[in-house]
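Asks: Below: sequence and its predicted model.
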Amino acid sequence: MSVRFWIFLSARTVSVLGSAFGPIALAFGVLSLPGVTPVTLGVVLAAQGVPQLALLLLGGVIGDRFPRNRVLVVAELASGLAYAGLATMLLTGRAPLALLCTAAFVAGAASALLLPSLTGTVADLVPADSLQRANGQLRLGTNSARIAGVLAAGVVVAWVGPGVALAVDAATYFVAAGLLSAVRLDGSKSTGRRDLRTDLRVGWREFTSRPWLWSTVLAAAVINAALSAAFGVLGPALAKDRLGGSLSWSLVLAGYSVGMLAGVVVAIRFKPRRPLPTAVLFAPLLALPLLALGFRAPVPVVVAAAVCAGVATDIFGVLWDTTMQLEVPAAALSRVSSYEYLVSLSLKPVGAVVAGLAAAELGPAAGLLLFGGLIVLAAAGALSHPAVRHHLPRPQDLGVSS
């Protein structure tokens, strides 16, 4: 691996460490303000989430028009400024809702700018025969940082308060921007005069012209919605009623995180001849913790199921990222990634709403079984498509001369 890749990996690890701080510090910080209710927190989080989805396509166009390292630097700086503003408001006690929402909006917009350029940056930095290893090492670093960030955030918020925690969060983004500024890329430059609609149309054509891509992303949209419903609503509700509360639920989440780390280690060395169908074969394992909870299995069994799901998550992720980077032209990779993110995340709000209705009408256990079954069906649907089931990398991607 080149020095540039290791600098990029370091920047992403530091940035994700800060990202793990953000949600906890922001939630406790907003709720600690005088006269604030959970509704206020919901409004602030919506102000962050809406631009993250709404501006993804624009982020993809920008990532293909300009050097991606510069796009990432701007995104990290914008995130740092947004969280520095939030920290200042909490530390001074002057936090009007309009300013909170403005800072949250900037943070969401920065995320929309950053996400589509990540996949393409790895492809710009690493030769084709090293992409799978690079994706695995990247996920190993970011997953470790995410776990450390979540644990550290709770301690920092409890000891010195959410304002200081958000200031630490802001500092990590500035450090990441500094590291990324040292990464030089020649690719992804603007060529000629193009309008936004033309760029979006080309990206959409690249996305829809690959049945293996859109069919898998559609399945991922259902799976993401189901996982969001399970881990965000139904799982905690069932844990509160039947598993002994937050301690048991934290063990389940810890098991999932440990599984993700193990999955990365496996994925770095795992070289299947058919990466895409192999990746999709692992997707049904994501339903295991939902089914274990739904069938009211004891906590150790649920934790073991969560470990298996975590392993499957990152094996799928590494193989999927590598397939994208090998098969999609570099000049369109950010735009295609933006469509991928937009579609795959689009049903998460629906999943949360349906989860609430399912919990009220059917109970958390039945709801978890329902969403677990949806994950299995979605994965089976993707695998039933011939373009996925029979997908092979191109000969040059396998290192074979044509």
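Replies: Everything's here; your move. Residues are numbered from 1 along each chain as shown.

Asks: make it CA atoms for all contacts and neighbour counts henceforth
Replies: Will do.

Asks: Tell me the buried residues in stretch 386-402?
Replies: Buried residues in stretch 386-402, counted by 16 or more other Cα atoms under 10 Å: 387-389, 391-392.

Asks: Format those as TSV; extra columns: secondary structure and distance to V202.
Replies: Output for the buried residues of stretch 386-402, formatted as TSV (DSSP: H, G, I helix; E, B strand; the rest coil; distance: Cα to Cα, whole Å):
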residue	secondary structure	distance to V202
A387	helix	21
V388	helix	23
R389	helix	26
H391	coil	23
L392	coil	24
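
Asks: got the residues you listed as a markdown table, with distance to D186 columns?
Replies: Formatted as a markdown table, the buried residues of stretch 386-402 follow (distance: Cα to Cα, whole Å):
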| residue | distance to D186 |
| --- | --- |
| A387 | 33 |
| V388 | 33 |
| R389 | 36 |
| H391 | 31 |
| L392 | 30 |
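
Asks: next up, a second structure to put side by side with the first:
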Amino acid sequence: MSSPPAAPSPVPARRRRPAWAGRNYTLLTGAAVVTNLGSHGALIAAAFAVLEAGGSGGDVGLVAAARTLPLVLFLLIGGALADRLPRHRVMVAANALNCVSQAAFAVLVLAGDPQLWQMMLLTALCGTGTAFFNPAAEGMLLSSVSGEHSNRAFALFRMAMNGAGIGGAALGGAMIAAIGPGWVLAVDALAFAVAGALRAFLDVSHVADRAPGGGLLADLREGWVEFRTRPWLWSIVLQFSVVVAVVGAAEAVYGPLVARDRLGGPAPWGMALAFFGVGTIAGAVLMMAWKPRRLLLVGTLCVFPLALPSAGLAVPLPTWGLCLVMFVSGAAIEVFGVSWMTTMHQEIPEEKFSRVSAYDWFGSVSMLPLATALAGPAETAFGRTQALWGCASLVVLVTAAVLFVPDVRRMTRKPPPPAAGSPKPAPEPEPEPVSAPEPARETA
């Protein structure tokens, strides 16, 4: 009798995501996509809500400053809390505050006749949520991947996040032109609600329990020591305190004004911001394959192109030219961003991620409220064109200065540590003693 045919071997299920992209990484990436779809359009909507209410360029700057001022006030506290509490709870609470503030802003604009102080108050609440969210989110992301895959993981995360920004900026600009800024703000509130729900499912069981510390001030001092003893860290943060300030003022205040006066309205400016997002995707794709050895040197050289958008607005370039320089600057800053996150991942202990990230964010945005608030007076005093050329020049000067820091030029990528639980090589047996042993030699 012939034997029954052997059962076909089961076909292994096709893996839908890389092995290193675990649950937390996937949830963080999905939530970032949702929030960026809403927030990129909402930033444009807030500026045009002020202008449609009869505000000036100075009023746009005041509303932008109201959003960033809480970052300066609460970032360090947010970082210390995120290293003490479960990070996902801090993120969800921050998203809830963002949702409520943006929903109230949307109702205010849709109801008509919003007052400047009301818009400033609501954007300040949104900024407060961001101050507590950012250090927790960055610490959670850094702890969600292994060192071996960090470069690719950070590049893919940023590509997904910025890809959503493309759609958000373009759709936001089109929606503002078609139905007004209020509905864009409402979409942003909904996006925060969805993202907060996703982040509620993050798993923090793999994170070791924090040792009891000496209180919030002690945690802040410990983070400060970690920050100030690393020249590469504080020098680049100082650089970005200027870069973020002048680029933020140019994009939040001067960009919408140039779009209104010279480009035909919000849609071209939304398109230019979308091309910046396309550039970031191109940069992320590059960094998924390229692992530069000198992480910070390559990253710092890629900060120089951030001067291009301010220069393009100063000329001003036509829409296609502005889109081109925004694309180049987006690709360049993405190379910096992945290099920076990879450096942080390899140099900073996990239990201090959020505190060090908070000092990073704090330094980087510390001058942004002042810059956005002074953008209108600077335009009045010097003219919009001269102010924009000043922004471009400052980016070039401070970036050139950072290259004089030895650690920035010399920092290199380290080989990844062995994976947790990987078998260690068995020890070689002890040689039997002989009368005249040869001296041991170190092997490569």
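Replies: Alright, I've got the coordinates. Fair warning: this is a prediction, and the values are worked out from it, not measured in the lab.

Asks: Fetch the TM-score of the aligned pair.
Replies: Here the TM-score for the pair of chains, by TM-score structural alignment, normalised by the length of structure 1, is 0.85; 399 aligned residues with a Cα RMSD of 3.4 Å.

Asks: related to what we said a few turns ago, among the buried residues of stretch 386-402 of structure 1, which one sits closest to L100 of structure 1?
Replies: The closest of these to L100 of structure 1 turns out to be V388 (Cα to Cα; 44.2 Å).

Asks: residue contacts, that closest one?
Replies: By Cα atoms under 8 Å, 6 or more residues apart in numbering, V388 of structure 1 lies in contact with 211-212, 215-216, 276-277, 382.

Asks: What subset of those residues is buried?
Replies: Buried residues within the contacts of V388 of structure 1, counting neighbours by 16+ other Cα under 10 Å: 212, 215-216, 276-277, 382.

Asks: Go through the residues you listed and flag which are in helices.
Replies: Judged by DSSP state H, the buried ones among the contacts of V388 of structure 1 include 212, 215-216, 276-277, 382 as members of helices.

Asks: and the aligned partner of S393 of structure 2 in structure 1, what does it touch?
Replies: Aligned counterpart of S393 of structure 2 in structure 1: G373 (TM-score structural alignment). G373 of structure 1 makes contacts with A287, as judged by Cα under 8 Å, 6+ apart.

Asks: what's the distance between G373 of structure 1 and A110 of structure 1?
Replies: Distance of G373 of structure 1 to A110 of structure 1, given as Cα to Cα, to the nearest Å: 35 Å.

Asks: Next: K348 of structure 1.
Replies: Counting by Cα to Cα - K348 of structure 1 and A110 of structure 1 are separated by 20 Å.

Asks: again with R68 of structure 1
Replies: 14 Å.

Asks: Looking at those two, which has the bigger crowd around it?
Replies: R68 (30 against 27; other Cα atoms under 10 Å).

Asks: My understanding was that that one contacts S117; is that so?
Replies: Yes. Taking Cα atoms under 8 Å as the definition, R68 of structure 1 is a contact partner of S117 at 5.9 Å.

Asks: And P212 of structure 2? What does it align with in structure 1?
Replies: Using TM-score structural alignment, the partner of P212 of structure 2 in structure 1 is G192.

Asks: how many other residues sit next to that match?
Replies: 7.

Asks: Who are the contact partners of it?
Replies: Contacts for G192 of structure 1 were tallied using Cα under 8 Å, 6+ apart; there are none.

Asks: any idea how far the aligned partner of V246 of structure 2 in structure 1 is from A25 of structure 1?
Replies: Taking TM-score structural alignment for the superposition, V246 of structure 2 sits opposite A226 in structure 1. Distance of A226 of structure 1 to A25 of structure 1, given as Cα to Cα: 26 Å.

Asks: So those two - more neighbours on which side?
Replies: More crowded of A226 of structure 1 and A25, by other Cα under 10 Å: A226, with 30 against 26.

Asks: Grab the nearest non-local neighbour of the more buried one.
Replies: F371 (5.2 Å; Cα to Cα, 6 or more residues apart in numbering).
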